[in-house]
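1. Provided below are the primary sequence and the corresponding predicted coordinates.
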Amino acid sequence: MTVSLALIVLMAVLYAAGAYLLLARSLSRILIGVLLVGNATNLLLLVVAGDPGDAPIVTDGVDTAGMTDPLTQGLTLTAIVITFGMTALLLALVHRSWRIARQERTDERTMVPGSDAHADDEGARVAAETADDDRALHKALDASDEDEDNEDGGRR
């Protein structure tokens, strides 16, 4: 079994470029990185499959020694479907991020509160607002309970 050196080099370059792009902050670069890694995986499965052979359909009088392994073909189709699903998910995330923040890059303003040292101030502010809302809600509920007690004459 001989493997083309060009396929191996291309696969390595695709994996390297995809990994580099996956580490970027731009969501469109992350999307392109996922596509490159998916295509590199397809090339890996193509290289692992070995030499091409006959169709993997067993009928009477057919020698199975020259057949292609159907497992790698199934794995390649599965990798294509998974890459398509990940692409659709990332496209939806990019679109949602663009609609909400009108930006495509992630920074301290778009990160999850508490996930970064600089974002702790924002997290504390949100927690304080939530606590104020909770106190106001409990106060309103207590006032409505007192109104019900006054209407019933103190009986429940």
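-> Now that the structure is in, tell me what you want to look at. None of the values given here were measured: they were computed from a predicted structure.

2. okay, CA-based contacts and neighbour counts for the rest of this
-> Will do.

3. Report the contact partners of A12.
-> Counting by Cα atoms under 8 Å, 6 or more residues apart in numbering, A12 touches A40.

4. where does it sit relative to V47, distance-wise?
-> 12 Å (Cα to Cα, to the nearest Å).

5. Also I100?
-> On the measure of Cα to Cα, I100 and V47 end up 43 Å apart.

6. For the two, work out which one has more neighbours and name it.
-> V47 (18 against 10; other Cα atoms under 10 Å).

7. Could you confirm the more buried one falls within a strand?
-> No: counting by DSSP: H, G, I helix; E, B strand; the rest coil, V47 falls outside a strand, being helix.

8. what sits against it?
-> Contacts of V47 (Cα under 8 Å, 6+ apart): V3, L7, I8.

9. Which of the residues you listed sits closest to L141?
-> Closest approach to L141 among the contacts of V47 (Cα to Cα): I8, at 68.5 Å.

10. let's bring in a second model and compare:
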Amino acid sequence: MEIIMIVLAAILFATGVYNILQKQLLRIVIGTVLISHGAHLFILTMGKLKRGAPPVEVYGVTEYADPLPQALILTSIVISFGVTSFLLVLAYRAYKLNQTDNMEKMRGSEHE
């Protein structure tokens, strides 16, 4: 199961990097979202996908799930949501000011 998760995380990283290298601003934002989702899967996979009881130690239970990767992913989801919201607002504002979402046209000319 870990191999499938690692391959899926690698695909998300690859498509995210591809989208970040595009010229449209919205594709760049989508690329950052894909990379953050890939990071979530990677953190989950590094914490070992164990099946067991809930992450509460009870007398007699020998196997339980590790709560640390779950806590890290929850924190990462909140941070990536904030960054995505900020990037979407920034992209909207840049589009309203420049009337384009093309990064080459936003750069401007050398004579200005």
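-> Now that the structure is in, tell me what you want to look at. This structure is a prediction, so every number in the text was calculated from the model and none was measured.

11. Drop the TM-score for these two in here.
-> Scored against TM-score structural alignment, normalised by the length of structure 2, the superposed chains reach a TM-score of 0.87; 111 aligned residues with a Cα RMSD of 1.8 Å.

12. preserved in structure 2, out of the contacts of V47 of structure 1?
-> Among the contacts of V47 of structure 1, the ones whose aligned partners also touch in structure 2 (both residues aligned by TM-score structural alignment, their matches' Cα atoms under 8 Å) are L7, I8.

13. how about the contacts of V47 of structure 1 in a markdown table, adding neighbour count?
-> Below are the contacts of V47 of structure 1 laid out as a markdown table (neighbours: other Cα atoms under 10 Å):
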| residue | neighbour count |
| --- | --- |
| V3 | 13 |
| L7 | 15 |
| I8 | 15 |
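
14. mind listing the helices for structure 2?
-> Counting by DSSP state H, one finds helices in structure 2 at the ranges 2-20, 25-46, 67-98, 103-107.

15. Which one of those lies nearest to V61 of structure 2?
-> Nearest to V61 of structure 2 among the helices of structure 2 is helix 67-98; the distance by Cα to Cα comes to 15.3 Å.

16. Next up, the contacts around the residue nearest the centre of structure 2.
-> In structure 2, the centroid-proximal residue (Cα atoms, centre = their mean) is S36; its distance is 1.0 Å. Contacts for S36 of structure 2 (Cα under 8 Å, 6+ apart) come out as S80.

17. Map it onto structure 1.
-> Aligned by TM-score structural alignment, S36 of structure 2 pairs with G38 of structure 1.

18. quick one: its match from E148 of structure 1, how far?
-> 64 Å.

19. G61 of structure 1 too?
-> Distance, G61 of structure 1 to E148 of structure 1, using Cα to Cα: 90 Å.

20. neighbour-wise, which of these two wins?
-> Shown here are G61 of structure 1 and E148; by other Cα under 10 Å, E148 has more neighbours (14 against 6).

21. and the gap between that one and L141 of structure 1?
-> 11 Å.

22. next one: N42 of structure 1
-> Noted for N42 of structure 1: a distance of 60 Å to L141 of structure 1, by Cα to Cα.

23. Looking at the two now, which is surrounded by more residues?
-> When N42 of structure 1 and L141 are compared for neighbours, N42 comes out ahead with 22 against 12, by other Cα under 10 Å.

24. What residues does the equivalent of D69 of structure 1 over in structure 2 make contact with?
-> Taking TM-score structural alignment for the superposition, D69 of structure 1 sits opposite D66 in structure 2. Contact partners of D66 of structure 2, counting by Cα under 8 Å, 6+ apart, are G47, K50, P55.
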